[in-house]
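Trainee: Structural data only, the sequence is not supplied:
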């Protein structure tokens, strides 16, 4: 398969100068300011409190970056390269089904040895139906995993074996070319049973319990304030970790975050105020645009009126002027979306998936109001007459609000319908979508690995991320979803052109069912202070600071 475009980042290794002098005679507050602004502390921000820092329960990219710096999987992606991490080496059987990982000698932040048993415990925990991990489906590649999760099998039947303290053996259901990539994803990170079981609900945010095996460990967690990570001196590669501390501030307003960046209070900005993007591109030399595998979209609840009508869903999608949003609201190089799979992914023959799949029914220009009105009339609402009350839900953010207001105006002008807007804080919003407590919701998906399946597997009946509530049932509801499940399973048993055909058919189904309205494909707008060196951000929107340092 054609390789994905790589992020070209400068990664250097410069030893820090001696610590600052002149602290004598300073007040405690002044000494603290000197420490935080020194060369061994990195400061950045998140736009909301993480719902969790539990590797098996997290499903958000912001928290994922914090977790990615606290923990380490068998493999790690750095600078678009997959590198051995906790796995010092590994072997794969000729049929691609069996993996044997040999763990390097490494310790948890409290000094205890990291073992194959820790990985086995974490992976089975993700599959435990009582834990209810939204990402359990990412483990279904392992033989027996789905049966255990769905109650048809036992944990002992899942093909994960700790042969000894430092040897982990895994058997897959079918050959999975990207399985190694999955082991670099946070759901596959190890956790310690004794710490989890001491406080199952709160262990991951308690510095006394959240022992970690990555380059940093949790030192402080203050809700709506900051998360502080400190260097993990027990990390196997600690001698190459140059930062002593990472201070993650919670800044909900993007303008406030921009001010903090411009005043050197944070070193990274990756949530741009929409109204400032053009100015920043022109005036700030630290502004850059990186590639990202992601789609911003609206999700329709297929099990709730009025969006349980496919013609309504298509009408709402067609009435959105994607170009106006990308160029008039976002203004940062985003690409108007006409399918769910973003640009930058390829099939087995080297064709870009997006180009070959086409645009479906979505206009290559602006909104298709004539077709949208016809579909709305077909659904029983000519000119919007009689259209029921509908709410568009989004998580609190000035950017999401600006897009929602633009779409609200498009639907009013183009279709004659009134739509209310509602915002919720991130943790509450995630639960609302998961439980189906919405009609139309703001959504986005950043790939977890570099393959179209990372977008397509969201919509299976068993996916914890199928917020559209589009799931077939034995009584015949959503039969297209049953076919969708079959295609996903069939695609795991074939390769090459046969697999490609099934992937293309999957996207066609979700687009024809209109459970989503793709709006734009992400690009990654970031600003990084020139004195922060060695940072890495993947096309999967994950930050890593294990090689970073501050050089003033």
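Mentor: That came through fine. Because the structure is predicted, anything quoted here is derived from the model rather than measured.
Trainee: only C-alpha atoms for contact and neighbour calcs from this point on.
Mentor: Will do.
Trainee: Just to check, residue 520 is in contact with residue 339?
Mentor: No. Using C-alpha atoms under 8 Å, residue 520 is not in contact with residue 339, being 9.2 Å away.
Trainee: For stretch 254-261, which residues meet the burial criterion?
Mentor: In terms of neighbour count (16 or more other C-alpha atoms under 10 Å), stretch 254-261 has its buried residues at 254-255, 257-258, 260-261.
Trainee: structure B:
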């Protein structure tokens, strides 16, 4: 037994060493030396030591997937959003307390009727030394429509003039309500007053782009760190695809004095057990724990449960015969134990979800939580679920059906897929489940083209308002990605977008959610809570409920 233990320990050490080499942990310090030169030819101090405190200002993090894109026109995921908003800056950014704070804009003056907004830009430069101008915003915003950007609908949400007409093909991108008055003055015209405009403008789709640089790169733009320009608190100094990327403090950032971190290393680590090993060996400073590790660490001083506004849900392909049937969708939503899934399978504080808008995210004008007002939808027992399935199968003329559940290849998603398969096949007679595991980026593309049966999907809010969840489901909306359509729902969303009375608007949003569940349009699964180990000397690392997950600008190592 003793000799076998020694051999086992040696094998474990060898395996961990191999993992570290594969993730480039073994040589990251060698690759980052004091003579590092940025893409624009400037030298940066990369020892990462705070000259005042002597503390090394280096942060090591992980993500479970590669960055899908660094082009703000096409970004549509949290990993890309975090990378973009820490290296590129728009008119506003989210502050430590998640409020919208002026960024490249030094001043914002709305007209008396709230329709015309004039932004004065501060002196700021791109990483090639060129100034950030109003034309960069005009170009970046118009390009989203010209290049079929994923989040063009955010301009409609923000009520930018003519955004709806451009999306409908009735007007051209150059008619968008944005104009460069001069190099430092940007004028934005709205179709109606929007009290959420500043918050909307923190979203990555509203980032500027330097036209000359983008066009000079052609189809290589944003594919590598060298094919990018930066104007934010950090530059991306290195990007090893599917392995790691590195940020360094941008010495030419307009607010560089506020930035304490000198270097941030982000490693792609798909297995939570590997992440934990790297944390324990001081290679990572923050990790999210899997279910199997929570009990072990819940008394650790670095442990905390961090509530999130991200939801996980079942996205049904309404174009398929079986999943296009409301009764079959409702049966699947009822046919599994969401409480046991959250408490046992996830075991990280996540909560079972019986609606679309998560709890603790939004309150009404009279300060009541949205979830409390609308309650829970589609709760019942397995007998009711079986009755719905039987009726649905009868309606499509079948005795049984086989569905495919698509999951991305991170641990929690795969565990959810396996649990769903077991639960649905156990609880529902006549239903067979196949699991299709794909990389995260491929899952996004398959959802976009609606080439799946059921997708275990996720949604993090783009801004702090229930419409960030409700607005997804309009017919042919870019976030719909499942072929759902209800003209009554579409009309209600349009009314919400034009309602100025806060109380009336809130009532409409409650009704919109009810309509979705009358249709059994989606199958909510759980609201994310993260069981986190984060070293206590990390301060002011902003973890946002909407848009980009993290802001590093104000973070520092104590």
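Mentor: Yep, it's here. Treat the numbers as computed from the prediction; the structure is a model and nothing was measured.
Trainee: Now do the same contact list for the aligned partner of residue 256 of structure 1 in structure 2.
Mentor: By TM-score structural alignment, residue 256 of structure 1 lines up with residue 274 in structure 2. When contacts are counted by C-alpha atoms under 8 Å, 6 or more residues apart in numbering, residue 274 of structure 2 touches 16, 19.
Trainee: where's residue 274 of structure 2, which helix or strand?
Mentor: helix 272-280 (DSSP states H and E).
Trainee: can you tell me the mean distance of that helix from structure 1 after alignment?
Mentor: With mean C-alpha distance after the TM-score superposition for structure 1, helix 272-280 of structure 2 departs from structure 1 by a mean of 1.2 Å once superposed.
Trainee: Out of the buried residues of stretch 254-261 of structure 1, which is nearest to residue 495 of structure 1?
Mentor: Checking the buried residues of stretch 254-261 of structure 1 against residue 495 of structure 1 by C-alpha to C-alpha gives residue 254 as the nearest, at 44.1 Å.
Trainee: Could you count how many residues lie near the residue lying closest to the closest one once chain neighbours are set aside?
Mentor: In space, and not counting its chain neighbours, residue 254 of structure 1 is closest to residue 273: 5.3 Å by C-alpha to C-alpha, 6 or more residues apart in numbering. A total of 19 residues lie near residue 273 of structure 1 under the criterion other C-alpha atoms under 10 Å.
Trainee: Counterpart of residue 273 of structure 1 over in structure 2?
Mentor: Residue 273 of structure 1 maps onto residue 290 in structure 2, by TM-score structural alignment.
Trainee: And the corresponding residue of structure 2 for residue 414 of structure 1, how close does it get to residue 419 of structure 2?
Mentor: Using TM-score structural alignment, the equivalent of residue 414 of structure 1 in structure 2 is residue 427. From residue 427 of structure 2 over to residue 419 of structure 2 the distance is 12 Å, taken as C-alpha to C-alpha, to the nearest Å.
Trainee: More neighbours: which of those two?
Mentor: A count of neighbours by other C-alpha under 10 Å puts residue 427 above the other of residue 427 of structure 2 and residue 419, at 20 against 17.
Trainee: Could I get the contacting residues of that one?
Mentor: Shown in contact with residue 427 of structure 2 (C-alpha under 8 Å, 6+ apart): 335-336, 382, 386.
Trainee: Residue 545 of structure 1 maps to what in structure 2?
Mentor: So, by TM-score structural alignment, residue 545 of structure 1 is matched to residue 552.
Trainee: give the contact list for its match.
Mentor: Applying C-alpha under 8 Å, 6+ apart, we find residue 552 of structure 2 in contact with 86, 261, 541-542.
Trainee: among the residues you listed, which ones are buried?
Mentor: 86, 261, 542.
Trainee: right, and out of those, which lies closest to residue 373 of structure 2?
Mentor: residue 542 (29.5 Å).
Trainee: Now which residue in structure 1 aligns to that closest one?
Mentor: Under TM-score structural alignment, residue 542 of structure 2 pairs with residue 536 in structure 1.
Trainee: wait, its match sits on residue 78?
Mentor: Yes. Applying C-alpha under 8 Å, one finds residue 536 of structure 1 in contact with residue 78, separated by 6.7 Å.
Trainee: what residues are shared contacts of the two?
Mentor: residue 544.
Trainee: Just list the residues touching the aligned partner of residue 435 of structure 1 in structure 2, thanks.
Mentor: Here residue 435 of structure 1 is matched to residue 449 in structure 2, going by TM-score structural alignment. Listed by C-alpha under 8 Å, 6+ apart, the contact set of residue 449 of structure 2 reads residue 481.
Trainee: now residue 449 of structure 2: how far from residue 442 of structure 2?
Mentor: Per C-alpha to C-alpha, residue 449 of structure 2 is found 11 Å from residue 442 of structure 2.
Trainee: Next: residue 349 of structure 2.
Mentor: Distance check for residue 349 of structure 2 against residue 442 of structure 2: by C-alpha to C-alpha, it reads 28 Å.
Trainee: and if you look at residue 479 of structure 2?
Mentor: 16 Å.
Trainee: I'd guessed residue 123 of structure 2 sits against residue 254; true?
Mentor: Yes. With contact defined as C-alpha under 8 Å, residue 123 of structure 2 counts as touching residue 254 (7.1 Å).
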